[in-house]
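Participant: got a structure for you, letters missing:
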C-alpha cells in the first residue's frame, strides 16, 4: 500500500463553478498509482467541492441560481458580515454542499461517470486563490 499527498492551487474568478477535473487527472497520473481511493479536501469555509455534470452549461447556471435563492445576499438577514454582504451566504452555501470528496481510482484514473466533472464552487464574489488538499492511498 502506498500513499501520495499534495495541494492543488486554484484561482477562482469570483462566484461560480470552476472545473478542475484535468488538474486532478494529472495529479493522479503523476502519483503512479493504478488503484486506490482519492480524497479531495477544500481548505476553506466559503468555497466547496462538487461532482456535477460538465456537458451542459445550463446545469452550472441553474445550480448557481438555486444557491443564490436559498442563501441570498441580504444584509438584513445575517449578523455575520465581517467581509461584506456575500460573507455569510458563502458560509451557508458551503455548509449545504461538501468540502470533501472521495473518488475511487481504477486503471490510473478517478472513476467518474461520462458527464461528471470535479468542481470548486466559489461562493464569494471576488476572485480567490483556493487550496484543495489531495490524498491518494492505493497501489
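Facilitator: Sure thing, it's come through. Treat the numbers as computed from the prediction; the structure is a model and nothing was measured.

Participant: alpha carbons only for contacts and neighbour counts from here, please
Facilitator: Fine.

Participant: how about the contacts made by residue 68?
Facilitator: For residue 68, the contact set (CA atoms under 8 Å, 6 or more residues apart in numbering) is empty.

Participant: buried residues of the helix or strand where it lies, list them for me.
Facilitator: Using DSSP states H and E, residue 68 sits in helix 57-70. Neighbour-count burial for helix 57-70, counted by 16 or more other CA atoms under 10 Å, picks out 60, 64, 67.

Participant: now swap in stretch 37-46 and tell me
Facilitator: Within stretch 37-46, the residues scored as buried using 16+ other CA under 10 Å are 37, 38, 39, 40, 41, 42, 46.

Participant: which residues of this structure fall in helices?
Facilitator: Here the chain has its helices, by DSSP state H, at 21-31, 57-70, 87-96.

Participant: got another, please set it beside the one above:
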C-alpha cells in the first residue's frame, strides 16, 4: 500500500533545523512496517539525517557548508536573487533533496541520536514543501 501527502514546513532562518517532531505530527498513522520517503520541492534547501541532541552539530554544519561553498564568489553567474542564491543551490546538491526512513512497529526507526533536518540555505527561504510517501 502507498499513501502520499504534502507537508508545508513553517519558515525558518538560514541554518540546520531539527524537524523530526514537526514531520511526525503531520503524518497520518504509520503502518506496522514500511518506509517513509521525504522529498523537498525546492532547489535551495535540503533534507538530511544527523545528530539530534547537541545543537553544536547544527551550528558546526552551517559553518562547514559556508566554508565549502562561499557567497560572493566572482565566478558565479546565477546571482539574480542575491549573494545566497547560487551558493544555496550548490549546498542543496551536497545535502540532498530526499531521505528515506524505515518504519518499524508504526514508528520511524531512527537511531538514538538521529533526527531529521531541514537544511535551509537561503537567508529568507520561506515555507518549504515536502512530499511524504509512505510505503507499506
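Facilitator: Thanks, I have the structure now. As the structure is a computational prediction, the values presented were derived from the model and not from experiment.

Participant: TM-score of the superposition?
Facilitator: Overlay of the two chains. TM-score (TM-score structural alignment, normalised by the length of the second structure): 0.94; 136 aligned residues with a CA RMSD of 1.3 Å.

Participant: circling back to that earlier point, now, which of the buried residues of stretch 37-46 of the first structure sits nearest residue 100 of the first structure?
Facilitator: Nearest to residue 100 of the first structure, judged by CA to CA, of the buried residues of stretch 37-46 of the first structure is residue 41 at 4.4 Å.

Participant: now do the contacts for the closest one.
Facilitator: 49, 99, 100, 101, 132, 133, 134.

Participant: so how far is residue 16 of the second structure from the spatially most central residue of the second structure?
Facilitator: Among the residues of the second structure, the one closest to the centroid is residue 47, at 2.3 Å (CA atoms, centre = their mean). In this view, residue 47 of the second structure and residue 16 of the second structure are 9 Å apart by CA to CA, to the nearest Å.

Participant: who touches both of those two?
Facilitator: Both residue 47 of the second structure and residue 16 are contacted by 117, 118, 119, under the criterion CA under 8 Å, 6+ apart.

Participant: for residue 19 of the first structure, grab the count of nearby residues.
Facilitator: By other CA atoms under 10 Å, 19 other residues sit near residue 19 of the first structure.

Participant: what does the one 10 residues further on give?
Facilitator: As a burial measure, residue 29 of the first structure scores 15 neighbours (other CA under 10 Å).

Participant: contacts only, for it.
Facilitator: Shown in contact with residue 29 of the first structure (CA under 8 Å, 6+ apart): 108, 109.

Participant: quick one: it and residue 102 of the first structure, what's the gap?
Facilitator: Going from residue 29 of the first structure to residue 102 of the first structure by CA to CA gives 17 Å.

Participant: try residue 2 of the first structure
Facilitator: 17 Å.

Participant: filter the buried residues of stretch 37-46 of the first structure down to the ones in strands?
Facilitator: Judged by DSSP state E, the subset of the buried residues of stretch 37-46 of the first structure located in strands is 37, 38, 39, 40, 41, 42.

Participant: quick one: map the fourth one onto the second structure.
Facilitator: Yep, that's residue 40 of the first structure we're talking about. By TM-score structural alignment, residue 40 of the first structure lines up with residue 38 in the second structure.

Participant: pretty sure that match sits against residue 100.
Facilitator: Yes: the criterion here is CA atoms under 8 Å, and residue 38 of the second structure meets it with residue 100 at 6.3 Å.

Participant: mutual contacts of the two, please.
Facilitator: Common neighbours of residue 38 of the second structure and residue 100 are not found (criterion: CA under 8 Å, 6+ apart).

Participant: what count of nearby residues applies to the alignment partner in the first structure of residue 108 of the second structure?
Facilitator: Aligning on TM-score structural alignment places residue 108 of the second structure opposite residue 110 in the first structure. Neighbours of residue 110 of the first structure under the rule other CA under 10 Å: 21.
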